[in-house]
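Student: 3D model of this:
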Amino acid sequence: MKKVIYLIVFSLTFLSCKKETSNSNSNIKDDVKTNEFSIVIHGGAGFMKEDNFSPEKQKAYKKKLEEAIRVGYTILKDGGSSLDAVEKTINILEDSPLFNAGKGAVFTNEGTNEHDASIMDGKTLNAGASAGTKTVKNPINLARAIMEKSPHVMLAREGAETFAEDQGLTIVDPEYFFTEKRMKALERTKASENKKVTALYDATLKASKFGTVGCAALDKHGNLAAGTSTGGMTNKRWGRIGDSPIIGAGTYANNNTCAVSSTGWGEYFIRGMVAYDISALMAYKNLSLKEAAHEVIQNKLPSIDEGQGNGGIIAVDKNGNIAMEFNTSGMFRATMNDKGELYIGIFK
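Tutor: The predicted structure is shown next:
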């Protein structure tokens, strides 16, 4: 009889210890459903001074951010997919001259507009991206078409434009993308350039890099998605491609962890594989989304090349938690959760 009692006590003790060990190795914050669905967007991060933004200008940016995120929120609220929410939300930002994407894209050194975009499905890990297109009105639509209707992940330039035409996407004359604001920015940048070609990335460029747009969302079905769209860097040359169309750098989504969209100095986001790294820290080190985002953006990224890794990310995890992390003075951003709570921010 004593042996039976000892056996029962030992079994209960073992099970209790095993349960405690299991709990200590899991991140409780990641196991709790915070929101049934949620969405977060960015309109670019950079070194922005509040003094340079009039109340009217701030109001214009906030109004467009709200318009965009409400489109995605409505899709999610009605039971739509995170992919649809991401694509349609980014369309609003691409059609606005306020942001460096689509209509508001910056100019290259040759005076052209070249667009990059990517999108990823957290359920299947399928992804699509386009780079260097000049005639596709909404690059994020092209990225999704590449993901869903081609055997490839990335298409570039003339080939990508031909594919876009074949898919019936809206094609426009390059003049559609012209804005006086972006042309003047190119002229200022050229005027400030060092005579040497190697000075492409000078202090002026560093101070003016913001405007890329992105979105991450969780839908009611538990699926994550993320997308990013950009016009790249003012005065870029030689067919330069940044992080926005690079899966794992500018965009990443995985239902097991999170969905991320990046914005900032693309070369460093590529070298740091920023979007994927946040997911990896969650998967392999069991960090929360907030912890992972902080580690990558505030510690890892600035350590590359003596603090040149500037920018930020927006992200949502599998339980609807949201992160908006940036190491610059500002990032255009907005969030909405399943309760309809809206947040919009510009400066730190």
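
Student: going forward, measure contacts between C-alpha atoms and count neighbours the same way
Tutor: Noted.

Student: what packs against the helix or strand where Glu165 lies?
Tutor: Take DSSP states H and E as the rule and Glu165 turns out to sit in helix 157-166. If contacts are counted by 3 or more C-alpha pairs under 8 Å, 6 or more residues apart in numbering; DSSP states H and E, helix 157-166 sits against strand 127-133.

Student: OK, contacts around Tyr252?
Tutor: The neighbours of Tyr252, taking C-alpha atoms under 8 Å, 6 or more residues apart in numbering as the test, are 119-120, 122, 225-227, 258-261, 275-276.

Student: relative to Asn27, how far out is it?
Tutor: Counting by C-alpha to C-alpha, to the nearest Å, the gap from Tyr252 to Asn27 is 21 Å.

Student: one more to put side by side:
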Amino acid sequence: MKWWTFLSLAMLAACATTATPQAPAPRWSIVVHGGAGVIERSGMTSELEAQYRAAMNRALTTGGDILERGGSSLDAIQAVISEMEEDPLFNAGRGAVFAADGTNQLDSSIMDGRTRAAGAVAGATRTRHPIQLARRVMEQSPHVMLMGQGAEEFARSQGLEEVPNSYFFTERRWQQLEAELRRRGLPIPPRPEGAPPPPQSWNMDGIDDHQFGTVGVVAYDTHGNIAAGTSTGGTTAKRWGRIGDAPIIGAGTYAQNGVCGVSATGTGEFFIRVGVARDICARIEFQHMSAQEAADTVIAEVGATTNTAGATGDGGVIVMDGRGHAAWAFNTPGMYRATLSAGGQPVVQIFADE
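Tutor: Here you go, the predicted structure:
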């Protein structure tokens, strides 16, 4: 045997003995977030904590049941986010925050990792489930993103359920709007037509608007397909048609089979500038980082990014690698997050120290 052949065999043997074996891929898996922000035990009652944990468990059950039956990752994402858009705990759909003009303006996106087709909507005001509209944009239009009135016209052409804007109203979010507008010295708009009458009194204790209740899901189905989706009402008292990262493919949402899927939550301006979702996937694909390492690295970059006012980016991500292994990262005191894989037990966490 020639010396270089012996050396090559020896090197291969060394690699074989030192390589870390990959965990086996699950048949299916799902990871969900319900927003990140100032979420601390000291500021949350046990009753509210129980409600959030129950909501995250429901999301896992809804998505897990679809995936266990062999359903697609896209179907699981649409079902879970549609459910969360109905839950006033979250800043999406019914329970979304208000813009400065007193309307709810909803953003959503979805991406199919198999084909890298994507659909997104921004500033929707009447479509009951923005995630369903985003999927129709992906599958039934030649476009990726529609906004405002055009998005609503397309929704009607697709027969999607339409509701008055007051359908999305919650007293909690209205009180947050009034408080934020007073803080900024801006006028408070009239209470929305069709909203319930104002309460005699309202306790704002424990309601912290530095919570980003954006919802998102990444799923890996039994066919090995990854998809990701995100839905949000944006930020309280947003003005001038502001759009965050949630409907922007590559910033708030991204999916690519064999590589990863990502959904983000946080201060969207920073996530747009960093290109968070695509950056995470690129690090996995080209730098061969694990999902956890890529997520940690990019969220650290978000946290080091400043705006003209000197504020830094805050928020988090959920990530699924190309083999269905979930990860998450955030730079805030908490993030509503949960994951489940075939044959496994659900994991639901809220606070940073879990």
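
Student: so after superposing, what's the score?
Tutor: Taking TM-score structural alignment, normalised by the length of the first structure as the basis, the two superposed chains have a TM-score of 0.90; 330 aligned residues with a C-alpha RMSD of 2.2 Å.

Student: now the next helix or strand after the helix holding Glu165 of the first structure on the second structure. Mean distance?
Tutor: From helix 157-166 of the first structure onward toward the C-terminus, using DSSP H and E, the following helix or strand is helix 180-192. Its matched residues in the second structure lie on average 0.7 Å from helix 180-192 of the first structure after superposition (mean C-alpha distance after the TM-score superposition for the first structure).

Student: same question for stretch 59-76 of the first structure.
Tutor: Mean for stretch 59-76 of the first structure is 0.9 Å (mean C-alpha distance after the TM-score superposition for the first structure).

Student: which residues of the second structure does that stretch align to?
Tutor: Stretch 59-76 of the first structure corresponds to residues 50-67 of the second structure when matched by TM-score structural alignment.

Student: equivalent analysis for stretch 185-192 of the first structure, please.
Tutor: Under the criterion TM-score structural alignment, stretch 185-192 of the first structure matches residues 176-183.

Student: buried set for the matching stretch?
Tutor: For stretch 176-183 of the second structure, burial by neighbour count (16 or more other C-alpha atoms under 10 Å) applies to 176-181.

Student: ranges for the strands of the first structure?
Tutor: Secondary structure of the first structure (DSSP state E): strands at 38-46, 115-121, 127-133, 154-156, 213-218, 224-230, 251-253, 258-264, 311-317, 322-326, 330-337, 342-347.

Student: redo these as TSV? Include distance to Val106 of the first structure.
Tutor: As requested, the strands of the first structure are exported to TSV (distance: least, C-alpha to C-alpha, whole Å):
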stretch	distance to Val106 of the first structure
strand 38-46	13
strand 115-121	9
strand 127-133	12
strand 154-156	18
strand 213-218	13
strand 224-230	9
strand 251-253	20
strand 258-264	14
strand 311-317	17
strand 322-326	22
strand 330-337	17
strand 342-347	20
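
Student: among those strands, which comes closest to Asp166 of the first structure?
Tutor: strand 154-156 (13.4 Å; C-alpha to C-alpha).

Student: residues in the second structure aligned with that closest one?
Tutor: Using TM-score structural alignment, strand 154-156 of the first structure pairs with 145-147 in the second structure.

Student: quick one: distance of the matching stretch to the chain centre.
Tutor: In terms of C-alpha atoms, centre = their mean, to the nearest Å, the centre of stretch 145-147 of the second structure is found 18 Å from the chain centre.

Student: kindly report the same for stretch 58-74 of the second structure.
Tutor: That offset, for stretch 58-74 of the second structure, works out to 17 Å (C-alpha atoms, centre = their mean).

Student: quick one: map Asp170 of the first structure onto the second structure.
Tutor: Actually, residue 170 of the first structure is Thr rather than Asp. Using TM-score structural alignment, Thr170 of the first structure pairs with Glu161 in the second structure.

Student: wait, doesn't that match sit right on Thr127?
Tutor: Yes. Look at Glu161 of the second structure against Thr127 with C-alpha atoms under 8 Å: they come within range, at 6.1 Å.

Student: which one of the two has more residues nearby?
Tutor: Thr127 (22 against 13; other C-alpha atoms under 10 Å).
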